[in-house]
Each structure stands twice: as structure tokens, then as C-alpha cells.
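*Asks:* Below is the sequence, then the predicted model.
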Amino acid sequence: MPDPSDPVSGGSPCIRGLTVGKAMRVGRLREPMIRREKRGRAEAVGWRTALEAVARELRDHEPEGIHVAITGKVTNEDAFALVRFALAVIGTPNVDNASARVCHSSTVGAMREILGVPASTGTLDDLGRVDLLLLAGTNPAVDYPPMYSRISRARARGTPLIYLGSINAETARSADVVLLVRPGGETAVLNYVAREVLESGGTQSPIQVPGFDSYIRWLSGYDRARAEAALMERPGELRRAVELVVGSSRMGVASGMGLAHGPGGCAALTALYDLALLKGAIVLTMRGLVNVQGVGDMGACPGMGCWDEYHRSAAEERWGQLPRGGMTFTDAVLGGRSEVIVMTDMNPLHSMPSPRVVERALEDAFVVCMCSYPNETSALADVLLPVPMLPERSGTVTNGERRVRPVHPAIPPYGSSRQEWEIAVALSRILGHDMEYSSAMDITREIVELVPGYGDIDLNALLNGLDQWAEKSPRDVRFSVAEDPGPLNAAPGEWLLVDLRSPQHFLGGEVTWRIRSLARASGGPAVLMNLRDVEELGLGGTTVKVCSDAGCIEAPARGSAIIPRGFLGYYLSNRGIRYNDLVPPELSKCSRTPRYKYIPVRLYVGGEQLDPPAPLGATTVEVVDIDGDRF
């Protein structure tokens, strides 16, 4: 239920949060299960039997062939215990934050490189204090409704909003300036704005910051002509954006997967955070699952390489020598090199690119799924271990602000569910180790002692139900540059496909599709197209076929006001007909994140290929200003 006293939601949760309780006990996994052969019938067993089966496989394989993947649905304590279990008990360096790897690894990397912290430097409350907000590649009106409520209140008080993205998303409707950018052109626009800030004297950052000289030389290559060439329409908006940024003294920036998943995502994020550093702006990260920030903080990255050497050495003093190196989860399932995969609540057969490639990797490995609901991936699991959902857990989570929040069970765990930290402790004892944790609070104490940025957390305050904060202030800041691939241009006859988040569903919808009201509201799968494209091609309701180099899908065409001309959109949450069948198994060099957005595709009706009827991104929407209102 809405809680007006909650400092995060302020009593304004989204429709998904308000209705998800209806499905919390529908179709859950109640007890451990084992399959004697792949795709065979799963039989219920006791916990001891299931854990011994897992332990046998872990003993029988070399550590380098074992991968542990953790998602943002678990608590900090669960993640920390699994990281220690992977590195210090199994001895594998292959442990990863699977949620961040397919979403915001590039974001975290750019923040760490430029701002010195892998998280937001601002808070949600700062949205009421900034004098300008720049949203780049994110659509909080759909993806983050509680945050968007705060943005709307700030807009009502007169705070200007700049929206930068390739899709004319719902959030753009309330923006003062809309910069519709060709995919991959975000770097050119952001660096041109930064150049104008420097030349106008609107900077808040001292020139003594390391990397400044190289940065200003880099910016010299970004003039207005280059920035305007990266826009799909209305180049005059660029001048308005520059004026707002130059004149701002308390700027805020936020980015989403429109940057992280696009071509040149690392370069665009580097340009955004360089601009934030130049302006002394606060940064907010648009994270996904409730604790994806915390899981990364706990060291869930290959070989714990996301920790500094000081904190890693402190962990080794307690746990013994830890392995280094390791592979990411995306490399593990797309390269097919893992012999044992242990994963927390996730569904890579729905969420990863090229599901057929992922399927082969899972068929070749011994798979352990710690999950609350059965899904496509759990059908390939050799062992299934039931785990609680968040309202059934104890511990802490760290949200996108880096606010550390205590978690207490609102209801008892379902069936015989156990938290991941309990599973890790039990497995370690079977394997001849003792991690010496008897409660979640035992792990919380070690987190405060070892995890970078968590040393100032007050344990007593957490015990009393009070939120705490991990380190947020920028430190060891520096300017940086990253290779800019430039705007992506579709080849003749090609459309650009973009993944979209549904207003009704979380991620793949494993839980929310079980809620009848949300399922009815979202309707069936559809390929979204610009309204004019649908009209000119006569496609309303017609089943179309969309093909990339990775695969094809078929679904009815439907007009949408947010899709530019020459683009196609499709919801990630659609079941059965999967968006990811169209995503090639290509990974970003800098973050090993898949490229989910702006995939070149071909469009067919009845075997006939249809070309885009207008230049890429051409608009059919006229924006008129009348007394400050936009229509």
C-alpha cells in the first residue's frame, strides 16, 4: 500500500508496485527440486539432498569452469555471502552482477572513472533543489513513476527540463527542450554543449582537475555543425539547451539505458559525466532492480575487480588469497565456456541476446537456479532452490541513490524458501568451509567493515529501522575521453529497432503477467511504428515480420506517438514472442553489455520487404508554443 512517510516513494508508488502483491503467492516454487536429466521431470527433494547434489558438481569441476551470477532481487547480505562463497570457498573468479552487466555496467564504469564513486552523487530530494535537469536516454514517466512525480513537482515550480534521446518518449512531453538525437550522436551533442560551457565561462569545475587539458583539446573537435548533424529534427532546440546549461548553477543530470544500450554508449556516458563535472552537477543513476546498486557494491564483478586494492586486501586478510581476473556473465553464456552456472533469481533465456545461443550454453552446463518463480530458464535447471521475494527477506538493500535501507519480513517466506546467504553458508559447510554467519546481521557487520564506501554506516541505526547512506561524494575526480563511433545510419531498406519498457510490467514480466489487470491493460505483442509510417504503408493491425541478422519475430503492427519515422519499437516484457530473438550476440568492448537498442532490421509483409517511407527520424509532430505551453 502507499506509504506517505516513505522518504523514497513519498506515497506515490507505481501501478506495478501497487498490484504485485496479488501475484506474490501464485505459482511459486515451494521446495527444492532436482532433474536427473536435462529437460526431464523435476522431482521434489529435501534441502540436504539438493545441496549435496550442488556440492558434488562444484567439487568435480575446476574453479575456472564455474560461474556465479547474482541479480538485484537479493539483499546486500545475500550478495556479499555469494561473492565470498565464489571467491574464497569455490575459488572461482567468475562472479558477476548479472543485472548490471546487461544494463548499467557502462554507467557505473564511467562514474567510477570520472567521479570516483560508482553511484549517484545526488539524491531524489535534490530534484527539488536543482535549477535545471538534463535527462539523457531515460523515460522516468514510464520506468520510474515515483521519481517522475518529483520531476513533475519540480517542473510545476519552474525547473526547466531538457530531454535528450532518440525516441520521443512520454517524458519528452513535459520537457522545455527536446533534443531528438540520431542513435550514437549523443556524444557529439553533449560534447558540443560542454564546449559552449567552457567558451562562455559557465563552468563550475577548476582547471586543475586531472585530464582537463586533454579534455578541452578533445572538445575542440565538436562544433555546432557536428552537433546539429547528430540531431534528427529541430536543430534550433540545441541553442536553447546550451543557454539553459550555461546559465545553470545547480544542474542535475540523469541517464538511462537509452545511452547504456545504444551504439557508443560508453562514449556518451563519458561525455555526460564530463559535462556534469564541468558544471559541478549532481548525478542520479536510473537503476533497475531494487538492489542492483547494492549487489555491485558488494563486489559482484569478475575477480572483485570493482573494489580498490586496499579493500580487497582487507578481505584477503580475513578470507585468504582470492583469485583475480575472471569472465563476465554475458561472456559466460554467450561464449558457452562455463561448466557449472549458479544463478540467483533471473531468466537469461528471456533477458539475454540471442536466446538460442544462451540455451545451448545452459544445456551444456550444470545449472543451479535459486528462484522464486519457474520460468523459461528454470526449465533447463538441474537443481532448483526456492528463495523468498523481497517482502519475505531480512537484511539491507541499497537503492539508486545509494541509500542503504533495512529490510524486514512483512510475511513469512513461502514454502521452504531460504535466502541466498543461508544457501551459501550451508554449501560452504558441506564443502568443508565455515563462513561463520548465523544471521543476516553478522554479514551486515562485515559489510560495514570491508565494503568500499560503507564504513560510516551506523549499524545501530539500521537495527532501529533508519536508512543510512553509503559514500556519495565525488572523489579523485578527473576528466576523461572515450572513442566516439558517431551517429548510426541505417542502410537502404533498413529500419532501426528499439526495445521499450512497458508501463504495466517489470522487466520480463515473470511476476506482473500473472496479474490479470496488468495483463489486460498491456494487450498482446505488437510492433510499434510511427503513426505516419503505419498510415502510408497501410499496416494498421497487419501482422508484420521483423528480421535482424540474429532472427525474426512476427506480430501485428500498431501506431505509436513516441516512435520516430524509420524506427520500430517492441516491449521487452512481451511473452512468447521475444524481443531478444532479434538481438545479436555482440558485446560492448568497454562494459561487455549487449547492444539492445537501435538494431538494424528488415520489415516484411507477406514476404514483401517494406522500406522506410521517410528519412530516418523525420517527424510528423508540430510543436507549438502558446504562452509557454507546448502542444
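*Replies:* Sure, I can see it. Since this is a predicted model, take the numbers as computed values, not measurements.
*Asks:* going forward, measure contacts between C-alpha atoms and count neighbours the same way
*Replies:* OK.
*Asks:* got the buried residues for stretch 149-166?
*Replies:* 149-152, 154-155, 159-166 (16 or more other C-alpha atoms under 10 Å).
*Asks:* Just send those back as TSV, with secondary structure too.
*Replies:* Shown next, in TSV, are the buried residues of stretch 149-166 (DSSP: H, G, I helix; E, B strand; the rest coil):
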residue	secondary structure
Ser149	helix
Arg150	helix
Ile151	helix
Ser152	helix
Ala154	helix
Arg155	helix
Thr159	coil
Pro160	coil
Leu161	strand
Ile162	strand
Tyr163	strand
Leu164	strand
Gly165	strand
Ser166	coil
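*Asks:* Second structure follows, compare the two:
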Amino acid sequence: MKIAHINDKPYVIKDGETMLNFITRYMGPSSVPTLCDAPNLNPFGACRVCSVEVALEDGGKRKTMASCHSPVGEGQYIYTDSPSVQKLRKNIIELVLTDHPLDCLTCEVNGNCELQTVAGQVGIREVRYPEGETHLEREKDFSHPYLTSDMSKCINCYRCVRACDEVQGQFVLSMAGRGFDAKIVKGNDQSFYESDCVSCGACVQACPTSAISDVYQSKAIGATETTRTICTYCGVGCNLDVSTVNGEVVSIKAPYDAEVNEGHTCLKGRYAFKFYNHPERLRSPLIKKNGKFEEASWEEAYDLIESKLRQYKSDFGPDYIAGISSSRCTNEENYLMQKFIRTAIGTNNIDGCARVCHSPTALGMQRTFGTGAATNSIEDLKHTNCIMVIGANPTDAHPVTGARLKQFSMKSDNVSIVIDPRRTELASYATYHIPLRPGTNVAVLNMMMYYIISEGLTDDSFIGSRTEGFEDFKNEILALDLDKMAEVSGVDKELVRKAAIAYATAPNAMSFHGLGVTEHSQGTFTVMQIADLALLTGNIGRKGVGVNPLRGQNNVQGSADMGVQPHQGAGYLDITKDEVIQKYSQFYGVDVPTEIGYKIPEMFDAALQGKLKAIWIIGEDVVQTDPNTQKVIKALEATDFVVVQELFMTETAKYADVVLPGASFLEKSGTFTNGERRVQAVRAVVEPIEGTKVDGQIIVDMMNRMGYNQPDYTPDGMLREISQIVPFFAGIKWEELGKNGKQWPVKPNGEDTQILHTEEFKRGKG
């Protein structure tokens, strides 16, 4: 146990921590003032306000050091508030203020300015030096839709520059000039709008003054309440701190203590929130009469839906009714929707975009490992040596994870492999970019496995102890015609060979794949190949390795987990097996259907054949997103009764007979499950706008009207029910999710799982 001293008191130190980390861990975050330091940035040492005195022995000679970047050492005596340190800090701040306009009372960040706070902390009452430059001549920049700047307020701490470099990896901001003329510039000394800024807002959050801000004045202290919730835009699952005033959202920040995004978010997560109370939001149920929508009461809408569903169920049977749920909705709402269709209606005709886009991932990984979800966490990028990204453009589709992948790729010691027909942003930084022809993933991955086997780079120990069927697999791979594979895929064999060797010889290698893999006829097989690459090289079951699908919408993983698919119920249980049928029937208290239901394309086919009379669609704009738009429209027109639950009048809603106004993610509570199996708490920030209802409560209302007794929607109540039927949710409790959620499987005692398959695969051997 290593000891260092803070103001003569002994404390245990951790390997690798700085003096500032050491001090704040024991004395609190405000024990040492700082200006250039930020929780998500590397130590820099620009301002020296964090200076402390350090002696190597008790009573020894003291030396003044910047605590933010100086490592703490065993036996050190650190003094945080000696008279000389206090004098130094005060002098530094006085010098900063000579170059800063003192218009605090009218400044946007008055009361929430770090310079103002530190000035008070070090005891500034007057500035002894002559007035320097105030830089008020610097033109304010309001050119950008979201970001603003007033560089007269800049203190040259470099935090914005470092945030743009270290967090987003965009390198838009830099420092130009010297002395009093030193200033932050964007691009080639352009405006924000003209620069390559991607509007992530990392610089805004990093800036300690109002030099860089945004149009929402997110650093002003006007907010009366801040609520922690989860972003709804993609499968990364970023945490958001949403600020409100009088029940209205005013700004969003990214919390530094979020394990998923660590103080970062993208343009959408930070700034695209105004939709929640947009004038075009649906604010009343609508019933189509004589071809036109008319506003109706909830009771009137419910009465019509109930009568129609009962009629079709009685006249034609439950299989003439279908439901489509939404990966935008919470786990609890998706669970309720599939339960409603299976218990209150009595059919397995339930589907959603999660199965449409990601079932190849689930099936491919289930066949290979036994579990169809990411094996590792995004945090493992800190522990890997090689990444392979195939069929994904994460800097566009998953910006926060994409930024981390880009940061990884830019470091010279790391190896990155990008397999993509396009030269994506990530491909431009890759060690190896394999520009294959679209649809030839299988050929390229076969080539990689051929070279790994033929070069003798397989992990024989791992293969022998944890896999089966290797000899047959090896013989099949080595029998392939590599020239034919290269011809089909249009890639250079030597390039593939180098990439394969790099992947196989890296101490730790991770793979990431997206819809460019799964949305192909051979998608399931390709996912199995990616998994086989990991098995061949032993890259499974520890930090910094694994197979990690990049999920599309925010709750794709959760939607599938909850049973929104026609062949599997909640927890991926096969609805055709007798023991599963018995389990569901006993748990739900009704006999559940036993035949596999319609997939979404089959629903449309059935409608056109007169075999589907009613469909209920929640949060899916199938007219816009499904292939063959005209066929989808004809299918909806051929369906006697269409219910659409939405926020806006979408193209799909236009073909509905009843439209029900649901609630946005800012207006409801529940959970989302991100791409790394992390179940996180979504907390209502504001009340649902007048005339709307939480989607889960709408489903509950209709379940009760259709004769199935279901308690009112609450996130804690629903999680209690889900934990009893979904095995890997067994230990998940609403009140224990905390700030960072839990990664399933979660044991009954609440212990979660960051890494899958550490000792064995669920299916036995891979």
C-alpha cells in the first residue's frame, strides 16, 4: 500500500493518478482551483492555477508544481493552500483578468462562470496590474445554427481546442498569434459556419467562460431543474442532463460521469430536442370519417378500437390482427405491446424494425455463441490493439462511438481495419481499408480466415478447449479458390492478407459491424463469419476483444429482448416449444398462441390477400422506411382497420383509421437497452403535452378493454414483471439502475455482466 500526504495527513494513492486526481478524490472537486482542467480531457498544465507545493519528505524542501499533470508519488507531502501557493494563484488570476472584459453582470454565464468562481476562490478583490487588452474589437460569431462565440471572453485555456481534438477528433479549433494577440481560430480563421465543425458542442461544454456557447445558452443558470435521461437517436445510449424552466426544456448537456458517453454527445443529442413541443405534434386522438380526420376524445377512440378488434377476432380469428412495435419506445412499452398481441388478441403476429434490420446479428451470434448480443463494451476500446469495422459508418450513424473509433484509429500504435465499399471518414484513417464490391462480405471474410489458418496464426489452445468442428471448418476454408474470391470481391489479395495477419497477431482485437452486414441475404452467415474470426484467434471473453454489433435505433436491442418478433417471445424463448408455451401461458394466465406469426412483409402480403383485417402500428413509419413504398401503401389501404400511434402525422399515419397521440422520450419513464446490453433508466423530464398519453399506458388501457387485466404503466412495476419472465433481466430493479444502468445478464443479486463468454459459451462450445 503506497502512501502520500495531503496537508500532512496520510492517504493511499493509486497507480497512474495525478496529484490533482489524488487530492480531489479525498478532499473534493473544489479543493484545488483549476481553469484548464476538465474531467474528459488529458492533463495540460496551461493555467498553473492548480499549483501546489510538494516535498519529498516530512519537513523537506518544497517545490511548486502544477498538480493537474504531475504524477503523485509514494512518500510525497503535498500542500494545497500554503501562503505562497495562495499568493501564486491570486497573481495568475489577476493577470488573466487584465486581459478579460469585466462585464460579468451582463454576461451569459454570470453565476456559472468558472473564471468568476476561481477568482472568488483565490480571493480576488482588486486587480493590481494596469488594464491590458480586453479584445472587445473581436467580432462575435453568430453564423452557426447552434454554436456562438465571443472571443473577447477567451482566457486561452485551450479546453475548446483539446475537446475538439481529444473528444470529437475534428481538429477545427486551434490557437493563433502570440502574447496578448493570441486567440482561438476556427479552421483557417473562418466562422463556425464556414469551418468543418460537426456541431457536437464539445467545445461549448468545455469552455469555462462564455467565449464559446450555443443558441440555447446552455451554461446560463436560468434552469430550475436538471433531469438525467437517455438519448433517443441511436444505439449508443448517451446519457443526457436535460435542464428545464417551468416545465419547459431549455438545454441539454452530457454528464461527465456517464460511462457510455463520458461528457460527449452529438448534434442531435445536444440540440435536436425542440420537436417535443413542436406545433405539429399530435395533441388529440383522430378518427377518419368520410376520408378526413376529425378530433375525438380518448374514450371515443378507445371504443372504436375495442369494437373493431373484438369484431375481427370474433368473425375471422385473432390471426387476422397484427401489431408492429417500435424500437423508439421503452423496453416496458415493447414488452407490453407484444404481450397485448399475444394475450389480449391471441396471435404471434407481432414484429418490429429490430428483427427486420438486426435479426441476422441475433441469429448468427446465437448459432455461434448462444447469445445474440454484443460480447463487450465500448469502454474496451481503451484496452484493445486492433479494431475491425465492417458494413458500418459509425462517425455518421453512431457519432459518439464513431468519435472514439476515430480517436483510436488516429493513434500510430493502433491497427484499424475498415471493410466498406465506400471511403468513409473512418476508412480515411484506417491502417487497412478493404474497398470490396457491395454484397461480397462473405468472400472477403473467407479470404481473411484462409490467411489466418494458412499462416498458422490460429489460437490452437482456445480452439481446442472452447470450440467444436474446427478440422472440418479448416478443410473447407483451405479448399477455397482465393483468386476467385478476389475476383468476386474486387479486392487485392495482398491487402486482405496483411489485414488478416494484423487482426490475428494483435494482442487484443475487436470487431464492429452494422447494417452493411445484416441487410443482405447472406447477413446471418456473415455475422457467423465475423464470430468465427474471433474464435479462430481467441478474441472472445476478455477485455478489449469480442464481436460488437452497432445497433441502429436507440432501443433495437431492447425491442428484440422484449419479444417483438413473431417467432420468439420475451427473452428470446422459442414460441413453438411445448415447455416455452407452458411457461408463457402459466405466467400470463392465458393460453398463448403456438404458431409462428407474420413478419412485417408477410403482414403486407396477408393484407393484400384479404387475410389481415386490422393492424396496430406504434412509432414506425413503414410507408417511408420499408422497401417498395407503393406495395406498403396498397397493403394499408387493403387493411380494413389501421391504428397508428405517433407523435406527428407521418406518411403512415395518413393511411390510418385511428391515430393516437403518444409521448416522446422526454415525457415518459422506462428503460432503453443500448448496443452494449446496458439497460439504462429513461426518466420523464416534462409532463406529456396536453391531449397525449404515454405509449405504455395506451397499451395498458386497451389490454384492459380487451379483457386482459393489466396494472397501470409504471417503470418499476413493469420491470418487476419483466424480471420474472426474461432470464437475463432477473436482477434488474428500477431503483437500482442508478446513473449508468446495468449490462445484462443481471443475476438475481443485481450483479451485472460487462463481458460475455469469459469461461464458456451459452451453447456449450463455439
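*Replies:* Ah, there it is. Everything numeric here is computed off the predicted structure, so don't read it as measured data.
*Asks:* quick revisit: now the buried residues of stretch 149-166 of structure 1 as CSV including distance to Ala79 of structure 1?
*Replies:* Shown next, in CSV, are these (distance: C-alpha to C-alpha, whole Å):
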residue, distance to Ala79 of structure 1
Ser149, 31
Arg150, 30
Ile151, 32
Ser152, 35
Ala154, 36
Arg155, 38
Thr159, 38
Pro160, 39
Leu161, 36
Ile162, 36
Tyr163, 35
Leu164, 34
Gly165, 33
Ser166, 35
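*Asks:* can you pull the buried residues of stretch 474-491 of structure 2?
*Replies:* Neighbour-count burial for stretch 474-491 of structure 2, with 16+ other C-alpha under 10 Å as criterion, is recorded at Ile477, Leu478, Leu482, Met485, Ala486, Ser489, Gly490, Val491.
*Asks:* Just those: which are in helices?
*Replies:* Counting by DSSP state H, the part of the buried residues of stretch 474-491 of structure 2 found in helices is Ile477, Leu478, Leu482, Met485, Ala486, Ser489.
*Asks:* Just name the closest of the residues you listed to Thr330 of structure 2, please.
*Replies:* Using C-alpha to C-alpha, Ser489 is the member of those that lies nearest Thr330 of structure 2, at 40.2 Å.
*Asks:* Please name the nearest non-neighbouring residue to the equivalent of that closest one over in structure 1.
*Replies:* Superposed on structure 1 with TM-score structural alignment, Ser489 of structure 2 falls opposite Leu231. The shortest distance from Leu231 of structure 1 to any non-neighbouring residue, by C-alpha to C-alpha, 6 or more residues apart in numbering, is to Val181 (4.3 Å).
*Asks:* just checking, the one you found touches Ala229?
*Replies:* No - using C-alpha atoms under 8 Å, Val181 of structure 1 makes no contact with Ala229, being 9.1 Å away.
*Asks:* how many other residues sit next to Lys382 of structure 2?
*Replies:* Counted with other C-alpha atoms under 10 Å, residues neighbouring Lys382 of structure 2 total 11.
*Asks:* Quickly note the distance from it to Lys411 of structure 2.
*Replies:* Counting by C-alpha to C-alpha, to the nearest Å, the gap from Lys382 of structure 2 to Lys411 of structure 2 is 12 Å.
*Asks:* wait, doesn't Arg602 of structure 1 sit right on Cys552?
*Replies:* No - the criterion here is C-alpha under 8 Å, and Arg602 of structure 1 misses it with Cys552 at 9.2 Å.
*Asks:* list residues touching both of the two?
*Replies:* Both Arg602 of structure 1 and Cys552 are in contact with Val546, where contact means C-alpha atoms under 8 Å, 6 or more residues apart in numbering.
*Asks:* host element of His757 of structure 2?
*Replies:* Using DSSP states H and E, His757 of structure 2 sits within no helix or strand.
*Asks:* Thr24 of structure 2 too?
*Replies:* helix 19-27.
*Asks:* who are the neighbours in contact with Arg720 of structure 2?
*Replies:* With C-alpha under 8 Å, 6+ apart, Arg720 of structure 2 has these contacts: Ile732, Lys733.
*Asks:* Could you check which residue of structure 1 pairs with it?
*Replies:* In structure 1, Arg720 of structure 2 lands on Arg445 (TM-score structural alignment).
*Asks:* do you know how far that match is from Trp469 of structure 1?
*Replies:* 15 Å.
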